[in-house]
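Peer 1: Have a look; sequence and predicted model below, questions after that.
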Amino acid sequence: MNGSIIALLRYQTGLSQQEFAEKVGLSFSVLSKVEAGFLPVSKRTKVKIYKVCQIDEDFMELVKKMSLYDKLLEGN
């Protein structure tokens, strides 16, 4: 899960960075750095993000596979 995916998920919740950060247990500063790709996301934080966004790991695996598929198509 990269920062742009997290930003997209946050956007879909309709929450500001501050609100989202509070719900997942991060500071605004840390969430901002995660969304910008400067900090990685821990497994624990990913689980909290899934809960806040009401999604599960299977959904995120599908998103990951779709992203890889798109990259393969771009290469052809």
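Peer 2: That came in fine, so what should we check first?
Peer 1: C-alpha only now, for contacts and for neighbours.
Peer 2: OK.
Peer 1: Report the contact partners of Ile6.
Peer 2: Glu35 (C-alpha atoms under 8 Å, 6 or more residues apart in numbering).
Peer 1: Helix or strand for it, just tell me which one.
Peer 2: helix 3-13 (DSSP states H and E).
Peer 1: Would you mark the buried spots in that helix?
Peer 2: Neighbour-count burial for helix 3-13, counted by 16 or more other C-alpha atoms under 10 Å, picks out Gly3, Ile6, Ala7, Leu9, Arg10.
Peer 1: Check it against this one:
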Amino acid sequence: MSRKIAGFLIILGVFMIFEWVNLGFNLADGHPTSFYVVHGILIVVNIVLAVVLGIIGWRGLLGSPVRGRKGDAG
């Protein structure tokens, strides 16, 4: 994975966490309970996805160099 892609995944994960936590704090009162349940599930799922993307990006950023590429001797 290139450093650009790894950096993009980390930035995307941070942005997703910020965006969904911000949405959670900005939900207005007066909606039915189902509204909050659905949005709560969306927030949790998207934060989990953001953490997974961040971990993949972090591992890609710290990853070891490619070994055993096709065509390399030994």
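Peer 2: Structure received. Quick caveat, the model's predicted, so the values are computed rather than measured.
Peer 1: Can you calculate the TM-score here?
Peer 2: Once superposed, the chains reach a TM-score of 0.34 (TM-score structural alignment, normalised by the length of structure 2), with 40 aligned residues with a C-alpha RMSD of 4.0 Å.
Peer 1: ok, back up a step: kindly reformat the buried residues of helix 3-13 of structure 1 as a markdown table containing distance to Val47 of structure 1.
Peer 2: A markdown table is the format used below for these (distance: C-alpha to C-alpha, whole Å):
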| residue | distance to Val47 of structure 1 |
| --- | --- |
| Gly3 | 15 |
| Ile6 | 12 |
| Ala7 | 15 |
| Leu9 | 13 |
| Arg10 | 14 |
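Peer 1: now, among those residues, which is nearest to Phe59 of structure 1?
Peer 2: Lowest distance from Phe59 of structure 1 to these (C-alpha to C-alpha) belongs to Leu9, with 12.0 Å.
Peer 1: Could you double-check that the closest one sits in contact with Tyr50?
Peer 2: No - judged on C-alpha atoms under 8 Å, Leu9 of structure 1 makes no contact with Tyr50 at a distance of 9.1 Å.
Peer 1: Now do the helices in structure 2.
Peer 2: Remark: helices assigned in structure 2 by DSSP state H are 3-26, 33-62.
Peer 1: Would you reformat these as a markdown table and include mean neighbour count?
Peer 2: Listed next are the helices of structure 2 as a markdown table, based on neighbours: other C-alpha atoms under 10 Å:
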| stretch | mean neighbour count |
| --- | --- |
| helix 3-26 | 16 |
| helix 33-62 | 16 |
